[in-house]
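In: Provided below for reference: sequence and predicted model.
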Amino acid sequence: MDKWLLFYFRKFQEHKLDEKKALYRALMAECKGSVCPTLRNTLPFGVAYHHSGLMVGERRLLEEAFVSGTICCICCTSTLAAGVNLPAKRVILRSPYVGREFVTMSRYKQMVGRAGRAGMGSSLGESILVCKSTDIDKVRELVHSSMDQCVSSLVHRDASGMRSLLLSAIGQGVATSLAELHQLVKRTLLSVQATRLGVDIKALVDSTLLGLFREGALRVRNQQADVSVCLSGDVSQTNKKLRLHRDTPLSVSRLGRAAIKGINLREQVLSPRLSTSVSTLTQYERDLCVPGCMDLKKARLLYEDLLQAQASLVLLTCLHLLYLVTPYELVDQIRPSPSVYFNSYNELGVQDQQCARVLGITEVCMVRIVKGHTHRGVPERVIKRFYLTLMLSELWQQESVWKVSVKYHVTRGFVQNLMSSSAAFAACVMRFCEELEEFWAFKDLLVNFSQRLSHCCTQELLPLMELPAVKRGRAQQLYNAGFKTLKDIANTDVNTLVSCVDHISRKVAGQIIAAARIFWDIQISWFIGFFIFPYARRGQAGSGHARPCWVYTTVTDPAPRSPRNYKSLLLLEKVESLREEAQEVLEGISVIPE
């Protein structure tokens, strides 16, 4: 028996040996010279694991290796089966539970649907569900049950969806009175399911509007005293009493406008990442994909933090700015290690420690943290957020994700989640500051933070990392192989790219080249529109003189009067069509409805 096992183990090791070595080198490049010990031991046998603790680049490499057959068995959590198009011959579920909850029919079908995908080279597939004898009746009932019904999410999470809907509707002028808001909500899925869910639509809308007034997001239009701008107080606690009639015109306050504008980041932040699967996006980024507004409680916190920074901003280093763009959503997900916190604080320079003192984190505070005592005078959210900022600061200084995860005792996936969420939140803060004039300085200071934080790499790699399936490790490989610009990649062919980059399939190489050609065509078109034909002459009414006019500002000009202007308009129309074609050319793009 042992001899047969040894024989098959050797067979597994010899299967696609060169491809496994290339995969190992690619993982080494992605993690800057480090590979997980578990993967180091299992990859020779064609076995790997896949979960949120891995970086996006690592997950991408393992997915490509599984599709190409380099890896024959992959152990994963339910997130891989739910969001990634990986065809398999056989799917084995080790338990009918996801966490503590019994699996639903929709999730079960989604997971076992990986087996035997039509058109993916495996016409017949198998699914195996391992369960205890006590769960057999539940499994039998599950198999014969119907699909889950779609339920409105407007009432979930303390009706945050309803708050977002009402605030956005008022801000965009869709519904600006109590009667119009009631009519709007009657046209939602929640109205159809109100009886079954036991929801009083009218009471929900009224209570949500009251909460928006109390939080300072709404005001009565043309009201002389805007009580909602007073962020530190509560409207209900003031001497003013607001009585709303059905036709009372409502408008959004400055805070509400800033919250709405701060979340409109789909095109600015997520467009480069929407070429990947939705499952690779962080929860914060998934929220950005849904039209809505920033949570008003976090808007208040952000406003207070910006006010404090306005009075004592430390610009000797980037640490204070990094603190301002550290997302609030991750504060509850981290539990600082006292010893690591203390050591990291002592490693800070004099200038960085000055930033910490402005936030209230001093040597005395650090000693109390190490001893496990309660913090006096410093909110716990500030302490946890500054701990995340220390991690972010090391990434900003080009430290590898692997070393940061080991130092702070967190997974690599969490570190990368922090990096991408901070990039999205940086753009959110910048848009927030654009709406509030008192924070004009922060808008200029945070201009380049989003792009830099999204990758935390050197400047020359940033253009390459906008391509699909290209993360830091692969971007470095492309750069070292001589592909330093999008033009270099656009002018190459699939065979050359496959031979120069470790562990890259012909399909992925074709996607990268196609994307580079599209991006390069867009750049060329904009270059022609801006510089080759910078002026278009058109006659002024009532005179025989001509005046210069910038052609790129009149894309929808109804009557271009010059051949040059007309040609420029055609070029700009081509740019728009190229952007639409990008979604069809690249395979594997997940479309998120707006």
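Out: Looks like it arrived, so ask away. Numbering: from 1, shown residues only.

In: please make it C-alpha for all contacts and neighbour counts, starting now.
Out: Will do.

In: in the stretch 101-250 of the chain, which spans are strands?
Out: Taking DSSP state E, counting those that start in this stretch as the criterion, the stretch 101-250 of the chain contains strands spanning 101-102, 126-129, 218-220, 250-252.

In: Leu453 belongs to a helix?
Out: Yes - counting by DSSP: H, G, I helix; E, B strand; the rest coil, Leu453 is found in a helix.

In: quick check: closest non-adjacent residue to it.
Out: Distances taken as Cα to Cα, 6 or more residues apart in numbering put Ala423 closest to Leu453, at 4.9 Å, once the chain neighbours are dropped.

In: now find how far off-centre the helix or strand that contains the one you found is within its chain.
Out: Using DSSP states H and E, Ala423 sits within helix 412-435. Offset of helix 412-435 from its chain centre (Cα atoms, centre = their mean, to the nearest Å): 8 Å.

In: check what contacts whatever helix or strand comes next after it and list those residues.
Out: Per DSSP H and E, the first helix or strand lying C-terminal to helix 412-435 is helix 440-445. Residues outside helix 440-445 that contact it (Cα atoms under 8 Å, 6 or more residues apart in numbering): Val429, Met430, Arg431, Cys433, Glu434.

In: mind listing the helices for the stretch 401-550 of the chain?
Out: 401-408, 412-435, 440-445, 449-455, 472-480, 486-490, 494-500, 506-527 (DSSP state H, counting those that start in this stretch).

In: deepest-packed of the ones you listed, please.
Out: helix 412-435 (a mean of 25; mean count of other Cα atoms under 10 Å).

In: let's bring in a second one:
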Amino acid sequence: MADKSRLGVWHTTTLQSARQQQHQQTYYTTSLAGHKRAYDASSSQNSDRNGAPRRRAPPQPLPFRSGLSSNTANNEPPRLTASQIEYADGSAARQLPSEYSQRQDFAATPTSTIDPLLSLSHPAYSLPRQLVANFAASGIRTIYPWQKQCLRGPGLLDGEKNLVYSAPTGGGKSLVADVLMLKQVLEDRDAKAILVLPYVALVQEKVRWLRNIVSGISREELGQNEQDDRPKFWAPRADKDTIRVVGFFGGSKIRATWADFDIAVCTIEKANSLVNAAIEDCSISKLRAVVLDECHMIDDGYRGYLLELMATKLMCLGQPLQIIGMSATLTNIELLKNWLQGHSYETHYRPVPIEEHLVYDGKVYAAGTTASLLKTVTQLDTRSQFSQPRLQPLRIIKSSDHKELTDPVRNAVVALANETVRAGYGVLVFSSSRAGCESDAVLISRVLPTFAEADPSIQEKRSDLLGDLRSLSTGLDPKLEQTIPFGVSFHHAGLTTEERELVAKAYDQGVLKVCVATCSLAAGINLPARRVILHGARMGRDLVGPAMLRQMRGRAGRKGKDEVGETYLCCRQTDLEAVVDLMHADLPEISSCLISDKRRIQRALLEIIAIRLATSRESLDDYVSKTMLAYSAEPDSIQENVEASIADLQKMEFVTVDGYGSFQATLLGKAIVASSLDPEDGIFIHNELKKALQAFVMDGDMHVLYNFTPVHDLGGVMVNWKVFWNEMQQLDDSGLRVIHFLGLKPVVVDNMLHGGTLRETTPAEKENARRYHRFYLALQLRDLCNEVPIHRVAQKYDMPRGSVQTLAQTCQGFAAGMIKFCETMGWGAMAAALDHFSDRLKAGARSDLLALAKITFVKSRTARIFWDNGLKTVAAVANADPKELLPILMQAQPNKVKLGAKDEQKFTDKLLAKAKIIADSANRLWQIEMQQELVDEE
């Protein structure tokens, strides 16, 4: 026992915590999810006087409890028993602290009673009382010492200096940017701020967070009621007293303008377009703060380079403006500091330490530092036959007798997940593919306690979750129906947005204990866990990069919920060397990618000319000198690329030069910038729309919808040529004219159906292939616009329903760009036709339902059922009693299942609440219609 006790010297493992609960009949614990603990909350009960975790004896394995719930389907796969995980004989070498775990060697974080500057209410930060109270309500009562040091950097709190900083995932880096941004917005009644995030899910999550943080803050009160030493922020503003937070992302139904927000939370593309529009109409002077989250993406040539374009434009303005860049994976922070001419700060502090492990051949090894990794890989070399006595695994995962778990990697993933859940903690599993996610989720669910063994309150919440998923327009996914009763779910792009949100919320609240996700989840949404398990280190067939690996490992450990985070990277023999190299690889240094592809520097130059930020050669050179490119490339190479790009822009007729040497964007150049297109894509779109002006097929949907399909990133479109052929055979005369007009040939589709190849070697062949891909997507849009449910479209075209929904949302954003393109070119009739179909695409309905589809919760199928029941106008719905809407909503449910009396009543209550929201929404829309009619009469 003495030897084994030394294995737990650094932290309390999952099983060690669970041993204290062995007297209980069940190992489900009360979830703390959703209840953040204060930053200064200590865990002294688990620490010695120096702040280090106490030693504990290792636990015994928890007993497996079998059994099936009474409502388990008869065809459910048989239950499995997870492999036992035992401590190895002898003692393991004392593990050195990793870069994330330095907290173990230091005393606990000081509280605000020791250091008053750790309180956001300190006068040094000059924050309104209500804002401080809102932060406290969200669990942030004090800040970390590193946050204090960073905020108090030279000129930062006054907004006089830019900032770029790096902190680990989970280290609290967002709070620094939030405080600086909110200060700028609060200190000027007309101030605007932009927060840039890379993914739509992060934008939506951040909008909700910020709206809660600024809730109840009245500008009028800030101007009149502050009686302390803080500055008087402003006088009352007539139109709005609240701080307005608006999200901008592709497919967003919000058509907000620059005047409609105080804080804009945007995707990269939307932020760049917003800045372009504001510079062009001279409203950019109100912008006071711009936050660039995940700024390491700046060297992503696909979309991240837009961050460099946008930030450089802002630095050319010469107005008071604070740019704040942050990332968890920055290595050459000095480059960004020099580029932004600001202050830099770097920390490796993480409030919840992470213990890292490598799992190979059923053995768990410590893998916390580069030194131990190098030693481990040397001693794991198969040629050594593990002969070196110094290396000892920390634990051993027994092999399984079940054929489903014969693979040692899969067996390790299931065993580690089972161990975590039975100790009452949450676990996040990363898998390499969507199919892998679902397979892992099913296997893990088969070893966990059954539905009947769960706590009654958890049973009820899981039943509610199943009901919520079942009531979605797509119905309940069969695999989720199988796994959720056991507290397991999966999360990938194949699910719809609504499904992912419900799953993420349930996991965050502790209703679900296991979430199996693809690697993209690591950066796309904030779902931490006590234990993170990596089923290999691949994304598809390729190994993930060091930055992505750090993102995944960084999800381990929840502040306020866990004392420690644990990561387990499970790999097989063929990947061992590559995985170990990856685990100790340095993060790549970022650099500008503007000249790695000529389209990027072309777009940069075209944008600044079109918005008239630079019109002379001197101003163009000044712009280029302020790019990050100027700090990371040779001047001669930069000059050569700029000269070539200007010549190309003139050759493509995007830019002209007058007799005085001034550059001007042509109408086409302005249209390309307005629609956020790359120059080469703009040429293709211009040619397609010019042909459409000559012969636009208006007696059907296909030609319009074809022009809604994006021109970028179509290489990943998997065309089912059999479906393509069948749909072509069923086209009406209008659709056949569109095919003929576009130059698509049935013989080519037939050839592809029988194993042919669509050549893409020459520019002409690439454009031709692009048309086939776009038309295939247009067929899906046609079905969506004609009220075919997403899941039916997904089945028909052999695509995940989440991908179909993403296609619709992407096309909505692209359609908005096409409308701007036509408006800028002066093609008003074409713009009007596209705008009408854009509304249909958003509603997923025919023209007669567009008014009803504006009502909250009333989309496509529900709108049609309302129409069929005589509620054909917004006024009719507004004047209906919610109880009258209840039976109609019952008809709109996608799945009719037999429920028990209790569940039936709960389901009815939920629908009645939904009916009330629908009636209220219809009333608001009706009042707007009535007011508009009065205005028109006047």
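Out: Perfect, thanks for sending it. All values derive from a computational prediction rather than experimental measurement.

In: overlay them and tell me the TM-score.
Out: Scored by TM-score structural alignment, normalised by the length of the first structure, the superposition of the two chains gives a TM-score of 0.65; 457 aligned residues with a Cα RMSD of 4.5 Å.

In: aligned partner of the residue nearest to Leu453 of the first structure in the second structure?
Out: Residue correspondence to the second structure (TM-score structural alignment): Ala423 of the first structure is matched to Gln812.

In: any idea how far Gly173 of the first structure is from the residue nearest to Leu453 of the first structure?
Out: Ala423 of the first structure sits 30 Å away from Gly173 of the first structure, taking Cα to Cα, to the nearest Å as the criterion.

In: distance to Gln283 of the first structure and mean neighbour count added to the strands of the stretch 101-250 of the first structure, as a markdown table?
Out: Output for the strands of the stretch 101-250 of the first structure, formatted as a markdown table (distance: least, Cα to Cα, whole Å; neighbours: other Cα atoms under 10 Å):
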| stretch | distance to Gln283 of the first structure | mean neighbour count |
| --- | --- | --- |
| strand 101-102 | 20 | 12 |
| strand 126-129 | 29 | 14 |
| strand 218-220 | 27 | 24 |
| strand 250-252 | 27 | 23 |
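
In: wait, which of these is closest to Glu580 of the first structure?
Out: strand 250-252 (33.7 Å; Cα to Cα).

In: what does that closest one correspond to over in the second structure?
Out: Going by TM-score structural alignment, strand 250-252 of the first structure sits over residues 663-665 in the second structure.

In: other residues contacting that stretch?
Out: Defining contact as Cα under 8 Å, 6+ apart, one finds that stretch 663-665 of the second structure is touched by Leu606, Ile609, Ala610, Arg612, Thr615, Ser616, Arg617, Phe654, Val655, Thr656, Val657, Asp658.

In: counting neighbours, which of the residues you listed end up buried?
Out: Buried by 16 or more other Cα atoms under 10 Å: Leu606, Ile609, Ala610, Arg612, Thr615, Ser616, Phe654, Val655, Thr656, out of those.

In: closest to the centroid, which residue in the second structure?
Out: Gly524 (2.9 Å; Cα atoms, centre = their mean).

In: I'd like the helices of the stretch 401-550 of the first structure as JSON lines, with distance to Glu304 of the first structure appended.
Out: Converted to JSON lines, the helices of the stretch 401-550 of the first structure look like this (distance: least, Cα to Cα, whole Å):
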{"stretch": "helix 401-408", "distance to Glu304 of the first structure": "28"}
{"stretch": "helix 412-435", "distance to Glu304 of the first structure": "12"}
{"stretch": "helix 440-445", "distance to Glu304 of the first structure": "14"}
{"stretch": "helix 449-455", "distance to Glu304 of the first structure": "21"}
{"stretch": "helix 472-480", "distance to Glu304 of the first structure": "35"}
{"stretch": "helix 486-490", "distance to Glu304 of the first structure": "42"}
{"stretch": "helix 494-500", "distance to Glu304 of the first structure": "50"}
{"stretch": "helix 506-527", "distance to Glu304 of the first structure": "40"}
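
In: nearest to Met391 of the first structure, out of these?
Out: helix 401-408 (6.6 Å).

In: which part of the second structure matches the closest one?
Out: Counting by TM-score structural alignment, helix 401-408 of the first structure corresponds to 790-797 in the second structure.
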